[in-house]
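S.K.: From the sequence below, what's the structure:
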Amino acid sequence: MTDNTAITNEMDATTVSPAESAGRLLGAADIRAIAAQAGISPTKKFGQNFVIDPGTVRRIVRAAGVDATTHVLEVGPGLGSLTLAILETGARMTAVEIDPPVAERLPHTIAEYMPDAAGRFAVINRDALQVTPTDLPDFDDGTPFTLVANLPYNVATPIILTLLERFADLQAFTVMVQKEVADRLVAVPGSKIYGAPSVKLAWYGRSERAGNIGRHVFWPAPNVDSALVSFTRYAADGDGNDNNNGAAARDPQLRETTFALIDAAFSQRRKTLHAALKHTSFDGVTCGDDVFAAAGIDPTRRGETLTIDEFVALARAVREAAATTHGDEPQEAQADA
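M.R.: Predicted coordinates:
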């Protein structure tokens, strides 16, 4: 099986009501039976901890607001617990699974436990960190979609940020991650756990905790607690104006510089901005007093106290300084949808 092989037939775009999705969800005995039949054992390599509680996966789907009109992307479906709960709503979906035997088994599970939903389901065998709109054209057609997933804990944050960068139509997500990761993703400036992931996620939209998950709902049970994080992407109107209750629309041309500043500031988080940034060049310039003044930021502050809007202001000041240095006029800001 190749890395980008489609395992099932193409999804039927016809809306189907939940009543038409006759079937049942997986319990602990089902999960163990499927694993035994397929010769599958959970591996640390892929961060596999399979959910064995139907109530938990239904809770995740409710938190995500999934219904028959929702187009869903799932990453790391495993043996299909959450997949079936998503399909139970009547939604259409695609799952991205890195483990070939698991990806190959999943369509058989759907056919056995929820056969009426098979036409609304597809799975590709692909690493979520490598997937692109070319691999998933149905998620790059201008139609909003939602990510709902029990993410592999060892790569949860990179997966989230990579998908948000590559898929402009990814408008919301509800994901289960390690509790400490959830805390970092929703952390606010000034807190000890506020870091680069917190600020970068805030570039794209608003996130919040959506509940805690106990260890007993997994097989095998992890050594850490889990939590749900829900996220809604910022949306700007056609004029680049904000429609997000005061949050600034982002200029996509500033993202690379903004993220570079964030990385540099948090690589030495106990240092002041002046000390952390003075030896690094951004867009061909360094952050001197003139750049900080233009951004309205005190250089004696630490990066861990800055909001995403302040990092954006600093990136804009860097770009304007670079334009002056190179004799170019800075381009007009464009709103990031």
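S.K.: alpha carbons only for contacts and neighbour counts from here, please
M.R.: OK.
S.K.: neighbours of residue 268, just the number please.
M.R.: 16 (other CA atoms under 10 Å).
S.K.: Strands along the stretch 201-337 of the chain, start to end?
M.R.: Taking DSSP state E, counting those that start in this stretch as the criterion, the stretch 201-337 of the chain carries its strands at 205-213, 218-219, 226-233.
S.K.: Quick one: these as a markdown table, columns for distance to residue 293 and mean neighbour count too.
M.R.: Listed next are the strands of the stretch 201-337 of the chain as a markdown table, based on distance: least, CA to CA, whole Å; neighbours: other CA atoms under 10 Å:
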| stretch | distance to residue 293 | mean neighbour count |
| --- | --- | --- |
| strand 205-213 | 27 | 18 |
| strand 218-219 | 52 | 17 |
| strand 226-233 | 30 | 22 |
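S.K.: Could you also give me the structure for this next sequence, so I can compare it with the first?
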Amino acid sequence: MLDLTPTKKLGQNFVIDANTVRKIVRVAKVETGDVVVEVGPGLGSLTLGLLEAGASVVAVEIDHRLAEQLPLTVSQLAPAAKLTVIREDALRIRSLPDEPSRLVANLPYNVSVPVLLHLLEHFPGIRSGVVMVQAEVGHRLAAEPGSKVYGSPSVKAAWYGEWRTAGQVSRQVFWPVPNVDSVLVGFERVGTGLDTEELRVRTFEIVDAAFGQRRKMLRQALAELFGSSQAAIAVLEAAGIAPTARGESLTVHDFLAIARASLALAE
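M.R.: Reported below is the predicted structural model:
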């Protein structure tokens, strides 16, 4: 038996319910031959479910105890399965032995959005996936413009594809039992992103500025980023966006239009 106490610092809440594992694998539409990247495999219950479905799994685990134990667990329960364990912080990963086609994970809740966006940025081969996250975060990722929970994560996620909530998850399927609710969030990538890396970076800067002062009109919220409110108005008007609009009403395409206008006016 592995002598292990889950740590809050690493956001460790392990899935221990077989029905939940089967549901995640089914919702993710994992098939034989898929290369799945899993972040935070923990005790390996989801890992085993993915391997049972015929996928090859690249598991990224920061906890050395779990990273050492996982291959032993899999060798006992699924000896013919193909598992690669990477002991690393997922936010530092830039390459993997196999290019993943899907992301399926119970993401550490304290870093779920940064990890998700990092993987989508650096691994364009990830075409779809399902992640389990804190309910509040999941609803934000899948939110549409105008929603009360629409924000920076919603826009940044939309850069990469289409998002949906895919079911509630009971607190009782975890060890230890968390004090927050959880949801599954599914996504399908559209292309490789909306535009170039330069425009992605610029768009994300504008998104951060807009939602950093979300109650303010864009002409005020973007004033510091562009140098003055007059400069912000000029960019917004060039992009066809009302200077009196607020970030919560804009789509990712609107933010991209602002980024394009800002770069064009800077030339």
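S.K.: Include distance to residue 28 of the first structure when you put the strands of the stretch 201-337 of the first structure into a markdown table, please.
M.R.: Listed next are the strands of the stretch 201-337 of the first structure as a markdown table, based on distance: least, CA to CA, whole Å:
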| stretch | distance to residue 28 of the first structure |
| --- | --- |
| strand 205-213 | 16 |
| strand 218-219 | 8 |
| strand 226-233 | 18 |
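S.K.: So which of those strands is nearest residue 306 of the first structure?
M.R.: strand 205-213 (16.2 Å; CA to CA).
S.K.: now for that closest one, which elements pack on it?
M.R.: helix 179-185, strand 226-233 (3 or more CA pairs under 8 Å, 6 or more residues apart in numbering; DSSP states H and E).
S.K.: Identify the residue range in the second structure corresponding to the longest one.
M.R.: Which is strand 226-233 of the first structure. The aligned range for strand 226-233 of the first structure in the second structure is 182-189, by TM-score structural alignment.
S.K.: chain center to the matching stretch, what's the gap?
M.R.: Centroid displacement of stretch 182-189 of the second structure relative to its chain, using CA atoms, centre = their mean, to the nearest Å, is 9 Å.
S.K.: post-alignment, that stretch versus the first structure, mean distance?
M.R.: For stretch 182-189 of the second structure, the mean deviation from the first structure after alignment is 0.6 Å (mean CA distance after the TM-score superposition for the first structure).
S.K.: For that stretch, give me every contacting residue.
M.R.: Stretch 182-189 of the second structure is contacted from outside by 24, 27-28, 126-136, 138, 141-142, 160-171, using CA atoms under 8 Å, 6 or more residues apart in numbering.
S.K.: can you do 6 Å?
M.R.: Contact partners of stretch 182-189 of the second structure, identified using CA atoms under 6 Å, 6 or more residues apart in numbering, comprise 127-135, 138, 160-169.
S.K.: ok, now stretch 30-37 of the second structure?
M.R.: 54, 55, 56, 57, 58, 59, 100, 101, 102, 103.
S.K.: ends of that stretch, how far apart?
M.R.: From its first residue to its last, stretch 30-37 of the second structure covers 12 Å (CA to CA, to the nearest Å).
S.K.: For the second structure, which segments count as helices?
M.R.: Per DSSP state H, the second structure carries helices over the ranges 18-27, 45-52, 64-77, 112-122, 135-141, 152-160, 197-212, 218-221, 223-226, 229-239, 252-266.
S.K.: Does anything pack onto the longest one? Which helices or strands?
M.R.: So that's helix 197-212 of the second structure. helix 252-266 (3 or more CA pairs under 6 Å, 6 or more residues apart in numbering; DSSP states H and E).
S.K.: what separates the helix it packs on from the chain centre, distance-wise?
M.R.: 24 Å.
S.K.: looking at the first structure, where would I find the counterpart of it?
M.R.: Going by TM-score structural alignment, helix 252-266 of the second structure lines up with residues 308-322 of the first structure.
S.K.: once aligned to the second structure, how far is the matching stretch on average?
M.R.: With mean CA distance after the TM-score superposition for the first structure, stretch 308-322 of the first structure averages 0.5 Å from its match.
S.K.: between the strands of the stretch 201-337 of the first structure, which one is nearest to residue 282 of the first structure?
M.R.: Nearest of these (CA to CA): strand 205-213, 24.4 Å.
S.K.: Now do the closest one: everything it contacts.
M.R.: Residues contacting strand 205-213 of the first structure (CA under 6 Å, 6+ apart): 186, 226, 227, 228, 229, 230, 231, 232, 233, 234.
S.K.: could you measure the residue nearest the centre of the second structure against residue 264 of the second structure, distance?
M.R.: Nearest to the mean C-alpha position of the second structure, by CA atoms, centre = their mean, lies residue 116 at 2.4 Å. Using CA to CA, residue 116 of the second structure is found at 30 Å from residue 264 of the second structure.
S.K.: Check residue 80 of the second structure too.
M.R.: Distance from residue 80 of the second structure to residue 264 of the second structure, by CA to CA: 55 Å.
S.K.: who's in contact with the counterpart of residue 55 of the first structure in the second structure?
M.R.: Applying TM-score structural alignment, one finds that residue 55 of the first structure aligns to residue 19 in the second structure. For residue 19 of the second structure, the contact set (CA under 6 Å, 6+ apart) is empty.
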